[in-house]
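# Got a predicted structure plus its sequence, pasted below:
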Amino acid sequence: MLISDVLELTNQPEGAKLEFKRDDERPETFAKEIVAFANMNGGIVLVGVEDDGNISGIQRNNLQEWLMDTVIGRYVHPFLLPDYEEISVEGKRVAVVKIPQGNSKPYVLNRKDRQDIYVRYGDTCQLAGREQQTRLFDSGGLLSAEKFPVHGSSVSDLDQHRCQEYFRDILIQSPDEDLQDMMINHSFLVGDATPLACSYFAYALFAKNPELRLPQAGVRLSVYDGNDKDYNTVFDKVLDAPLLERRGSGGPHDPLEPALHERVSTLIQPYISKETLHGMSRRRVWDYPFEAIRELLINAFIHRDWTKQNYVRVIVYNNRMEITSPGSLPNGMTTEKIRSGAQLQRNPSSVRIFRDYGYVEDQGIGIRRKVIPLMQQHNEREPDFEVTEDHFKVTLWKKHSRPSASSPLMGED
């Protein structure tokens, strides 16, 4: 980092990714800031800088050793390795400590036989609340939110036809196996209460009306007659249906009720395709490759963060289509890794069942193998990926369309 970069940072106020520290503070105070940054999106600690941005300089001769051995080694768990650099500014030493977003969340502050989880909000560190702790454990792969019990639910909420079809026809249930025992063994039914409750994934996939007790299970589909939300709303509706189709005796070739992603595909068809006449026959021409849309819809459902109370969002504008899945990417996953075909499953039970139904490939690399090449071939450009703490959004652009300054690419209602 250059001197000019340090001076630019000191002219900014402390915030979500920036903290000023003297080097004479207690080690647990430093550790708390490090833990909070690691649990969120990372950040920079400038050591030798006052709260008002004035540079006072480092007094310790062994600051890096003290930070690594005492602050992090004794008070931060699991171990985290920050970037450390010392720069001389106006004759005074300033340490630039870059804390990465952690790959092993949640990070805790060890002190007095306690392990406290801190998060960063604005320019302050706060103890993580119950919901935030759940998200951190879920993102770290230490807790699977898809197996949480749905409050007030029971096996009677599930569509028995769909359940029997899955266990009998797909898992090949033997006549001497009890259906409810199989549901327990496969985590469809969980908890300690009587009767047992349905797990999140079982309720979303198999319940008759998933949104009844799991409001975030639906999808909100919106269509705008323009390139942003200031234009007229053509269609805006929350759809509620099981994530799986209901099949007849003919199996996959005999669908009786469509899955939720298929309902979405049917509803958006008039807004993203049109029929054209080719000779004596009619042909449907799509603005976006249909298989790419299907893949992204399925991914949005099965990889969503169930600790988030938001719907999956599908928005169609005149120049693009956005599909947003609640929750950030799972721990350690990045858009670069997704493009390269890396795999990390937040909801392995949901993925397994979708794979059993033939909705997803065994390889689990649909974005790399389907979405990106199909968009390159069909629309001559790759999709855009956006990751925030709250969502993962994929934007498909129409052929020859380009984003404009007014395009609302950040965040969703």
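Alright, I've got the coordinates. Keep in mind that this is a model prediction, so the values were computed, not measured.

# only C-alpha atoms for contact and neighbour calcs from this point on.
OK.

# any idea how far stretch 50-66 is from the chain center?
In this view, stretch 50-66 has its centroid 37 Å away from the chain centroid, taken as C-alpha atoms, centre = their mean, to the nearest Å.

# And that stretch, end to end?
20 Å (C-alpha to C-alpha, to the nearest Å).

# Which residues does that stretch contact?
By C-alpha atoms under 8 Å, 6 or more residues apart in numbering, the residues outside stretch 50-66 that reach it are 10-14, 20-24, 47-49, 84, 92-95.

# Mind checking which of those land in strands?
20, 21, 47, 84, 92, 93, 94, 95 (DSSP state E).

# Skip the chain neighbours and tell me the closest residue to the second one.
Meaning residue 21. residue 47 (4.7 Å; C-alpha to C-alpha, 6 or more residues apart in numbering).

# does that neighbour really touch residue 94, like I thought?
Yes. Between residue 47 and residue 94 a contact is recorded at 5.7 Å, counting by C-alpha atoms under 8 Å.

# what's the helix or strand for residue 261?
Assessed by DSSP states H and E, residue 261 sits inside helix 260-272.

# Can you list the buried residues in that helix?
260, 261, 262, 263, 264, 268, 271, 272 (16 or more other C-alpha atoms under 10 Å).

# how about JSON lines for the residues you listed, with distance to residue 158 added?
Output for those, formatted as JSON lines (distance: C-alpha to C-alpha, whole Å):
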{"residue": "260", "distance to residue 158": "16"}
{"residue": "261", "distance to residue 158": "19"}
{"residue": "262", "distance to residue 158": "20"}
{"residue": "263", "distance to residue 158": "20"}
{"residue": "264", "distance to residue 158": "22"}
{"residue": "268", "distance to residue 158": "28"}
{"residue": "271", "distance to residue 158": "33"}
{"residue": "272", "distance to residue 158": "34"}
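
# which among these gets closest to residue 337?
residue 261 (25.1 Å; C-alpha to C-alpha).

# and that closest one, what does it touch?
243, 294, 297, 298.

# Restricted to helices, list those residues.
Counting by DSSP state H, the contacts of residue 261 place 294, 297, 298 in helices.

# Find the nearest non-adjacent residue to the last one, please.
Think residue 298. Nearest non-adjacent residue to residue 298 (C-alpha to C-alpha, 6+ apart): residue 261, at 6.5 Å.

# alright, now check it against this:
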Amino acid sequence: MEVRRIDQDEIKAILDLNEDHFNDVKSKRIAPAKLQETFVAFANADGGDIFIGVEDKSEPGERVVGFNEQEEANGILSTLLEETNPSVENLVVEFLEAAGNGLILHIGIPKSPKVHYTASGDCYIRINASKRKIKGERVTQLAYSKGAEPYERKALPDVDIDDITDSKHLADYMHRVSSHLQPETFLRKQRLLTKKDADRVPNVGCVLLFDEEPQATLETRCAVKVYRLRTTEKEYKREQLAEMPVTINGPVEIVIASTIAQVAKYIDGESFDDNGTLVKLSYPSEALKEILVNAVIHRDYSLNDDIHVRIFDNRIEIQSPGKLPGYMNLGNLYDERFSRNPNLVRMLHNLPDPVNHDIGEGLDTAKNELKKAGLVDPVFEENDNAFIVTIRHQKLASIEDVVLQYFENNPEASIGNKLVRQLSGEDDMQKVKSALQRLRANGTIKLEDENASPFNYRYVKAQG
């Protein structure tokens, strides 16, 4: 197995780690079965890193007490890699050689799309700096949240199948996809009926697609609420509501179309005062559509909450119940693909001129449409048990424009690469460096200290 030598700075970084939601250190003396509980907890939550061979901060004496040789860790590795059920994929496993203090075993655990159990059959999740054992309904909810057990396939034995087969929404859908099957046969072939005892009954996905009133049928809330708020503040007050929130009910197709129409109604022709300048609200319709569609088809329907669309004077926030499913995270949204509700996505995509692109393409489209309109990229965040997309009515500014604006407001100040990245939102250090070099070359800015090292360059406004 790979052994990587680490220097004192890396050792210090490990020792300085705060044990939290993503990091933990363990003594090499820990029992493998006990360590497996923490390992499973990370995999069932958002992933993280465990360093084994490091004593707790509260213990006296030397903290790095590593393994003398790799074979010493065989018991731990065997328990974690072979006895976890199911096994955790895409792990990073390496030994770190800390000079004179033995080998630290580092295990990098990804966020997993599965629910994992210890060898004894227990399930744990990571919460802040601790692990919590869960069972029963909590495990089921974890599976729904991850997408490991699609909630859309949950059987609903109290729903009369005739209510669905007689639905005008189902008849219209079958007509548009040119199906001549009997309605019940069609539903069964589309996996919209789930076996319950000796019968096949409608499932959650079936109700969401074709029930006349899914919001009345399902135990959880599944509507969309649209708000118009006369403010730019992050927190809003009830009196800033332009009117009472509009609640949109019905099958998912109707919910999507009605939500798009309601949002357009609120923003068309609207404007707001931005520091004395009247700014007309103008968002690319395709970008809004893609993000709203994503909110409806990828939300966690097992959670008892609606989708909330808040239209502020300077932004739109779409809050969808449930964190990102499977292995999805904020860093791979544009690159990876995972659907929490695959049947829902597939059924909508089978329609002529579908509202949804292939899985994952909607966000790329939204980003590109915003850029064409000269607006900044959407912002994504996870908060408690929700996924939030914010579309800001903020014009794209070049890095050079950001620097010039800074000196216009602060003519006697200096600026460096880090501050420019913070002000512009551009994370690429090299792009910022190139922009600063262009401004220096054309005489707009100059170095504050010609003798400073490149890593410490700061710039001031050139005179004249």
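Good, I have the coordinates. Because the structure is a prediction, the values reported are computed rather than measured.

# Can you pull the TM-score for these?
Laid over one another, the chains give 0.78 as their TM-score (TM-score structural alignment, normalised by the length of the first structure), with 375 aligned residues with a C-alpha RMSD of 3.4 Å.

# Aligned counterpart of the residue nearest to residue 298 of the first structure in the second structure, please.
Mapped onto the second structure by TM-score structural alignment, residue 261 of the first structure lines up with residue 256.

# how about residue 229 of the first structure, what's its partner in the second structure?
So, by TM-score structural alignment, residue 229 of the first structure is matched to residue 235.

# what's the closest of the buried residues of helix 260-272 of the first structure to residue 234 of the first structure?
residue 271 (9.5 Å).

# what residue of the second structure matches up with that closest one?
Checking TM-score structural alignment: residue 271 of the first structure goes with residue 266.

# what's the answer for residue 32 of the first structure, then?
In the second structure, residue 32 of the first structure lands on residue 37 (TM-score structural alignment).

# same thing with residue 125 of the first structure?
In the second structure, residue 125 of the first structure lands on residue 131 (TM-score structural alignment).

# Confirm its match sits in a strand?
Yes. The assignment for residue 131 of the second structure is a strand, going by DSSP: H, G, I helix; E, B strand; the rest coil.

# Tell me which residue of the first structure matches up with residue 282 of the second structure.
Using TM-score structural alignment as the criterion, residue 282 of the second structure maps onto residue 287 of the first structure.

# Residue 373 of the second structure too?
Looks like residue 373 of the second structure aligns to residue 378 there (TM-score structural alignment).

# looking at this, its match is in a helix?
Yes. Assessed by three-state DSSP, residue 378 of the first structure belongs to a helix.

# Leaving out chain neighbours, which residue sits closest to it?
Per C-alpha to C-alpha, 6+ apart, closest to residue 378 of the first structure is residue 289, 6.4 Å.

# Near that neighbour, how many residues? Count them for me, please.
Neighbours of residue 289 of the first structure under the rule other C-alpha atoms under 10 Å: 20.

# wait, isn't it in contact with residue 372?
No. Between residue 289 of the first structure and residue 372 there is no contact under C-alpha under 8 Å: 10.3 Å.

# Relative to residue 339 of the first structure, which of the ones in strands among the contacts of stretch 50-66 of the first structure is nearest.
residue 84 (30.2 Å).

# need the contact list for that closest one.
Residue 84 of the first structure touches 64, 95, 96, 97, 98, counting by C-alpha under 8 Å, 6+ apart.

# Still touching in the second structure? Go through these.
For these, the aligned pairs still in contact in the second structure (both residues aligned by TM-score structural alignment, their matches' C-alpha atoms under 8 Å) are 96, 97, 98.

# Tell me which residue of the second structure matches up with the second one.
It stands for residue 97 of the first structure. By TM-score structural alignment, residue 97 of the first structure lines up with residue 106.

# and that match, which of the three is it?
Applying three-state DSSP: residue 106 of the second structure is strand.

# Next: residue 58 of the second structure.
coil.

# What's the match for it in the first structure?
Residue 58 of the second structure maps onto residue 52 in the first structure, by TM-score structural alignment.

# what about residue 114 of the second structure, how many neighbours?
22.

# got the contact list for the closest residue in space to it that isn't next to it in sequence?
Using C-alpha to C-alpha, 6+ apart and skipping the chain neighbours, the partner closest in space to residue 114 of the second structure is residue 148 (5.4 Å). Residue 148 of the second structure sits next to 113, 114, 115, 326 when contact means C-alpha under 8 Å, 6+ apart.

# looking at this, the second one is in a helix?
No. The secondary structure assignment for residue 114 of the second structure gives coil rather than a helix, going by three-state DSSP.

# can I assume it is in contact with residue 143?
Yes. Judged on C-alpha under 8 Å, residue 114 of the second structure makes contact with residue 143 at a distance of 7.2 Å.

# show me what contacts the match of residue 125 of the first structure?
Applying C-alpha under 8 Å, 6+ apart to residue 131 of the second structure gives the contacts 37, 38, 41, 124, 125.

# so who does the last one touch?
Right, the one you point to is residue 125 of the second structure. Here residue 125 of the second structure is in contact with 40, 41, 42, 43, 44, 45, 131, 132, 133, 134 (C-alpha under 8 Å, 6+ apart).
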